[in-house]
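Participant: dropping a prediction and its sequence here:
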Amino acid sequence: MLNPNLHGLSAVKSPRFEEEKTQQPLAILADEAESVSIRLRLGLAMNDYKNIQKTPPLSLLLPTMADTTQKPHAIFIPYPLQGHVIPSVHLAIKLASKGFTITFINTHSIHHQTSEAEPGIGPDIFATVRESGLDIRYTTVSDGLPLGFDRSLNHDQFMAALLHVFSAHVEEVVSKIVKSGDRVHCLIADTFFVWPSKIAKKFGLLYISYWTEPALVFTLYYHLDLLRMNGHFGLQDCREDSIDYIPGVQAIEPRDLMSYLQETDVTSVCHQIIFNAFEDAKNADFVLCNTVQELEPVTISALRARVPFYAIGPIFPSGFTKSIVATSLWSESNCTQWLDKQPRASVLYVSFGSYAHVRKTDLTVIANGLLLSKVNFLWVLRPDIVSSDDADPLPFGFKEEVGDRSMIIPWCCQIAVLAHPAVGGFLTHCGWNSILESAWSGVPLLCYPLLTDQFTNRKLVVHDWKAGINLSNKNPITREEVSDNINRLMSGRSGDQCRSMVTEAKETLGNALTPNGSSEKNMDQFIKELRAKVQIKPIPSQ
């Protein structure tokens, strides 16, 4: 079905999956791989059409240009979590602005949530940027679960679907695109997928692995064998001394490893994904990383001795304050008027990201710490931050007690908030996007990691760059420590030092994106090498 907003372009239908309607979500557990395989062979589907009219038509927009041979054509598949989709959308735009044709494959679920958050976007999130001349096409596929399935609350089942089911849907779409007659040169896919190199090889495509986190996290996962061999991973009783044998990594403490590497049970579906994904990444023709060479020079240098690794971050759109492509899974509240009334650098911005959950007991301690600190704050409190079943997890009477010195909202445009002069600090879960956005805005960080890479990201912020401080060094956290560290960041000497260092990081990020900056040079070198591999001549400058 042709997108009605794009007249004059031909279209080819992408595969229509015969999907089985179901009243109950299908629990796909790691040990059910054989069952899942049988379902796939039988062609059974795992998505309902309850709200399918709100998802985009499964169409691929094909070019009408006579000469497409000089434009690299990439199929782009982001990992279906907001923290991965955002930098993937930004990279798609960046590559299209450098002459690529991009076919972007989103999941029904991500598109549906985005449409719910911003109803006016229509069936194609890239329609606006395409009007500016960028060649980005868009389609969606099922991730293997019903639209109404709570992926955040049922994380392991969601990951199992991505591990065992999603690739079959993707492969069918890729096959249709490749066979449509429009030449495709490469597959760009998130590093956390376990199958991209196999699909790329099957269809004769180059595989570009896109890593949306820092190089430090990549290299720790990449060298899991060394961690296991030295007793720092995969044992019931792991070593607790410093890790000083990973190439390109100065001594790192076990507590600063990603949460999955701190666990003693390494048989979970998430561990299966990590093990297999990084084996698959070793087959990549290129690895693109959303980091900056000057922020992680030693780690990146060591990686480049083993992997065709390109630091091309930060992947922000031009004039970055708000992306013109809808990527938020939550409706954004406007907090500009409240911020405009606050003194310069007086507001602590608080947000724990789009996916992670916080225990109610910890949330209560943080709330009481904010109350005790007397600092003005803007708190993004997702409706499901504790649980989908607990829409108001704050202590009784908290909102009344903090009064006008606070604003509590379900979601916002984070980069716009961080860019506001009233914001002087950021209490964050240490998601990588949040760290880059905060550094880009020159806002120091108060670090409270919750899961996955966030503990390692905190190490970069606090120990390596000295652009932030820990919220707490205790477990459990206390309201007194929360209050003390809030005031240290917002008005103490430690905060001044962090502010100075984050200003340096801001300059580093900005310089990397200048025409002679490291990230721009790395991007241009990547494109040059890709063109050489697929034998595409550069388009002559006009």
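Facilitator: Nice, I can see it. Residues are numbered from 1 along each chain as shown.
Participant: only C-alpha atoms for contact and neighbour calcs from this point on.
Facilitator: Will do.
Participant: which parts of the stretch 101-250 of the chain are helices?
Facilitator: Chain-ordered helices for the stretch 101-250 of the chain, with DSSP state H, counting those that start in this stretch as the definition, fall at 108-117, 127-131, 155-164, 166-179, 196-202, 215-222, 224-229.
Participant: Pro395 contacts Val365, correct?
Facilitator: No: using C-alpha atoms under 8 Å, Pro395 is not in contact with Val365, being 9.3 Å away.
Participant: neighbour count winner among those two?
Facilitator: Relative neighbour count places Val365 above the other of Pro395 and Val365, with 21 against 14, counting by other C-alpha atoms under 10 Å.
Participant: ok so the more buried one is a strand residue?
Facilitator: No: under DSSP: H, G, I helix; E, B strand; the rest coil, Val365 falls outside any strand and is assigned helix.
Participant: hmm, it is touching Glu481, no?
Facilitator: No: the pair formed by Val365 and Glu481 falls short of the contact definition of C-alpha under 8 Å, at 9.7 Å.
Participant: give the burial count for His112, as a bare number.
Facilitator: The tally of other residues near His112 (other C-alpha under 10 Å) stands at 23.
Participant: typo on my end, it should be Ile415
Facilitator: Ile415: 19 neighbours (other C-alpha under 10 Å).
Participant: need the contact list for it.
Facilitator: Phe320, Thr321, Lys322, Glu437, Ser438, Ser441 (C-alpha atoms under 8 Å, 6 or more residues apart in numbering).
Participant: confirm it sits in a strand?
Facilitator: No: secondary structure assignment (three-state DSSP) places Ile415 in helix, not in a strand.
Participant: from Asp156, how far out is it?
Facilitator: In this structure, Ile415 and Asp156 are separated by 30 Å, where distance is defined by C-alpha to C-alpha, to the nearest Å.
Participant: for Ser197, same thing?
Facilitator: For Ser197 relative to Asp156 (C-alpha to C-alpha), the value is 24 Å.
Participant: please apply the same query to Leu40.
Facilitator: Relative to Asp156, Leu40 is positioned 19 Å away (criterion: C-alpha to C-alpha).
Participant: which of the contacts of Ile415 tops the neighbour count?
Facilitator: Neighbour counts for these peak at Ser438, which has 25 neighbours (criterion: other C-alpha under 10 Å).
Participant: where does that one fall, secondary structure wise?
Facilitator: Secondary-structure element containing Ser438, defined by DSSP states H and E: helix 432-441.
Participant: what is that helix packed up against?
Facilitator: For helix 432-441, the elements it packs on are helix 414-418, helix 493-512, judged by 3 or more C-alpha pairs under 8 Å, 6 or more residues apart in numbering; DSSP states H and E.
Participant: same thing but at 6 Å, please
Facilitator: Taking 3 or more C-alpha pairs under 6 Å, 6 or more residues apart in numbering; DSSP states H and E as the contact definition, the neighbouring helices and strands of helix 432-441 are helix 493-512.
Participant: use this one as the comparison:
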Amino acid sequence: MQERAKQQEEAMASQQNQRALHAIVLPHPLQGHITPLLHLSQKLASSYNVAITFVVTQHIFSKMQITSHPLIKLVGLADNLPQDHPRQSTFADSYEAVMGLEIPTDSLLQELSSQNQLPSFIIADTFVTWAQKLALKYSIPRVAFATTNVTAFAVMSSTSKLIDLGILPLKTVNGSSKYVDQLITCFPFLPPLQPHDIPVSLRSPSVSHYRMQFVMAQFAELSKAVTVMVNSVTELEKTVLENLEHKVPTFCIGPTLRLGGENFLLQKTGMRTSLLPEQEDCLPWLDKQGSGSVLYVSFGSIANLEKAQLVELASGLGASNQPFLWVIRPGSFEGSLSDVLPVGFSERTRNRGYIVSWCPQLLVLSHRALGGFMTHCGWNSILENLCLGGVPMICWPHEAEQALNARVIVDIWKVGLKVKKEEDGIVKLEEVERVVRAVMCEEGAKELKDKAIELGKVAKRAVEEGGSSLKNIEKVLEVVSNTKASGFSSRAVLRTRYTTCSQESNDFC
């Protein structure tokens, strides 16, 4: 009886400690970084009673239209940039914005400290490199959050190793922009890579370039975190997790978009994370299309296409004779839309094509009419597709780690095809027509579809009761609670208590 009473007492103490947790969340100020951290914050608040202070720039705050959980407080801080600064148009712009947030965030923590309301821990995007400095200043444990998959995380964390091996900086042909062909074979969890497969930041012309320096700074600071959360699924990347070389415990807690359940996932709760106005008139149009007949074309919130490429893409979509829903984002091209599309394109595709400036992507990807997804291979979009419709993907990477994601989709998971570019970097209309037909209606399309659905089931199970991702969230909270109770300096001891991944079997790695 005494033993049972002791166990109950310990359980109550644990619950009280968990309820007392308060996290300050620091995302990088870009759509693809804010969204997964909002999803995670919603889960922490609703299922674990963790109070959240979610910090964004005032510029982002003014664009957010969300009804948050009562335990989630959104805070907009000045980024100390001129009012007319573009902020989100390029990586460099967003980098300047996030660096400008350091001093205001420090001031916020000072204010919370004076009120005896310092957060229990910090959840900081790996891109927020100054978060670790503030964590140490205020003796708050920091949990790092990676918005990529584990594969890209592993490659990026190996930057110093790639430099030591003489692979970086990449060698070019006679000083041109073309890379010398060389197979990169130092990653046991990947097929041999070509230079154009590695993340864009690692393709910098010199080690001193700000992009490569930024990557190295990320992982130098990350090594001091108490733990790392990655928006991925243990069962999908088990082999990569087992080959991680850094020593910080790393837990897959994704896909974050499914953490809040079906209603939250499909935006029925009032919480919308898009920073751009969405055109919902595409949904009634989708309702009128045949099941599995529509190709969804979207390159995310950052990528731009030159006019020549837009013409080739439009011509290829027209030649494919497949219905399509195409997102052409404002500001992603020069001039008016009528000026960049081929003459007569709208008239020729009127009955089977629909163009929008932005759309509710989760609702589109879950629609029964969808049959394929032409994507820039942003990790959020990949997860959204797997967790919803689970349709084959046409990989058209642009920036960041997207080319590496495409290799995972095509060569490891085998749920898509990659477009082939000409020497000038253009994807011709014939190639567009070929890949569209291949994933939508030709032999092999069903196999791609079946595999995508199978992977989606694995991802969904991870966030169901007893799933690996929910178990991992609880492990992270246990690490934070123990660190809080034992003192911040004990984080090194705590690291040794946890393994980096589940030992469950996995058929996909």
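Facilitator: Happy to help now that I have it. What you see is a predicted model; the values in this text were computed from it and never measured.
Participant: sorry, back to before: more neighbours, Ser197 and Asp156 of structure 1?
Facilitator: Here Ser197 of structure 1 and Asp156 are compared on neighbour count by other C-alpha under 10 Å; more neighbours surround Ser197, at 25 against 18.
Participant: can you give me the helices in the stretch 351-500 of structure 1?
Facilitator: Going by DSSP H, counting those that start in this stretch, the stretch 351-500 of structure 1 shows helices at 360-373, 398-402, 414-418, 432-441, 454-459, 479-491, 493-512.
Participant: what do we get in structure 2 for Ser328 of structure 1?
Facilitator: Structural correspondence for Ser328 of structure 1 with respect to structure 2 (TM-score structural alignment): Ser274.
Participant: for Thr452 of structure 1, same thing?
Facilitator: Alignment of Thr452 of structure 1 against structure 2 is given by TM-score structural alignment, with Ala400 as its counterpart.
Participant: what number of residues lie near that match?
Facilitator: 18.
Participant: returning to what we had before: buried deepest among the helices of the stretch 351-500 of structure 1, which one?
Facilitator: Here the criterion is mean neighbour count by mean count of other C-alpha atoms under 10 Å, and of the helices of the stretch 351-500 of structure 1 the winner is helix 454-459, at a mean of 25.
Participant: mean shift between that one and structure 2?
Facilitator: Averaged over the aligned pairs, helix 454-459 of structure 1 sits 0.7 Å from structure 2 after superposition, using mean C-alpha distance after the TM-score superposition for structure 1.
Participant: for that helix, which outside residues touch it?
Facilitator: Residues external to helix 454-459 of structure 1 that are found in contact with it (C-alpha atoms under 6 Å, 6 or more residues apart in numbering): Asp256, Leu257, Met258, Cys430, Gly431, Pro449.
Participant: mind doing that once more with 10 Å?
Facilitator: Applying C-alpha atoms under 10 Å, 6 or more residues apart in numbering, the external contacts of helix 454-459 of structure 1 come out as 213-214, 216-217, 220, 252-259, 428-432, 435, 445-449, 460, 463-470.
Participant: buried subset of the residues you listed?
Facilitator: Buried members of the contacts of helix 454-459 of structure 1, counted by 16 or more other C-alpha atoms under 10 Å: 213-214, 216-217, 220, 252, 254, 256-259, 428-432, 435, 445-449, 460, 465-470.
Participant: so for Leu295 of structure 1, which of the helices of the stretch 351-500 of structure 1 sits nearest?
Facilitator: Ranking the helices of the stretch 351-500 of structure 1 by their distance to Leu295 of structure 1 (criterion: C-alpha to C-alpha) puts helix 493-512 first, at 7.6 Å.
Participant: which elements pack onto the closest one?
Facilitator: Judged by 3 or more C-alpha pairs under 10 Å, 6 or more residues apart in numbering; DSSP states H and E, helix 493-512 of structure 1 is in contact with strand 423-428, helix 432-441, strand 445-447, strand 468-470, helix 479-491, helix 518-534.
Participant: what span of structure 2 is it aligned with?
Facilitator: By TM-score structural alignment, helix 493-512 of structure 1 lines up with residues 443-462 in structure 2.
Participant: chain center to the matching stretch: distance?
Facilitator: Centroid separation for stretch 443-462 of structure 2 versus its chain: 20 Å, with C-alpha atoms, centre = their mean, to the nearest Å.
Participant: Val98 of structure 2 against Pro27, yeah?
Facilitator: Yes: judged on C-alpha atoms under 10 Å, Val98 of structure 2 makes contact with Pro27 at a distance of 8.7 Å.
Participant: can you work out which residues contact both of the two?
Facilitator: With C-alpha under 10 Å, 6+ apart as the test, Val98 of structure 2 and Pro27 both reach Val56, Thr57, Phe127, Val128.
Participant: the third one maps to what in structure 1?
Facilitator: With TM-score structural alignment as the criterion, the equivalent of Phe127 of structure 2 in structure 1 is Phe192.
Participant: hey, where'd the strands end up in the stretch 101-250 of structure 2?
Facilitator: Assignment of strands within the stretch 101-250 of structure 2 using DSSP state E, counting those that start in this stretch yields the ranges 121-125, 142-146, 227-230, 250-252.
Participant: Lys238 of structure 2: which of those is closest?
Facilitator: Put simply, out of the strands of the stretch 101-250 of structure 2 the one that sits nearest Lys238 of structure 2 is strand 250-252, at 9.7 Å, with distance taken as C-alpha to C-alpha.
Participant: okay, and that closest one goes to which residues in structure 1?
Facilitator: Taken onto structure 1 by TM-score structural alignment, strand 250-252 of structure 2 occupies residues 309-311 there.
Participant: after superposition, how close is that stretch to structure 2?
Facilitator: Between stretch 309-311 of structure 1 and its aligned stretch in structure 2, the superposed structures give an average distance of 0.4 Å (mean C-alpha distance after the TM-score superposition for structure 1).
Participant: just to revisit the earlier point, so can I have JSON lines of the strands of the stretch 101-250 of structure 2 showing mean neighbour count and distance to Ser346 of structure 2?
Facilitator: JSON lines is the format used below for those (neighbours: other C-alpha atoms under 10 Å; distance: least, C-alpha to C-alpha, whole Å):
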{"stretch": "strand 121-125", "mean neighbour count": "26", "distance to Ser346 of structure 2": "42"}
{"stretch": "strand 142-146", "mean neighbour count": "28", "distance to Ser346 of structure 2": "41"}
{"stretch": "strand 227-230", "mean neighbour count": "24", "distance to Ser346 of structure 2": "42"}
{"stretch": "strand 250-252", "mean neighbour count": "29", "distance to Ser346 of structure 2": "44"}
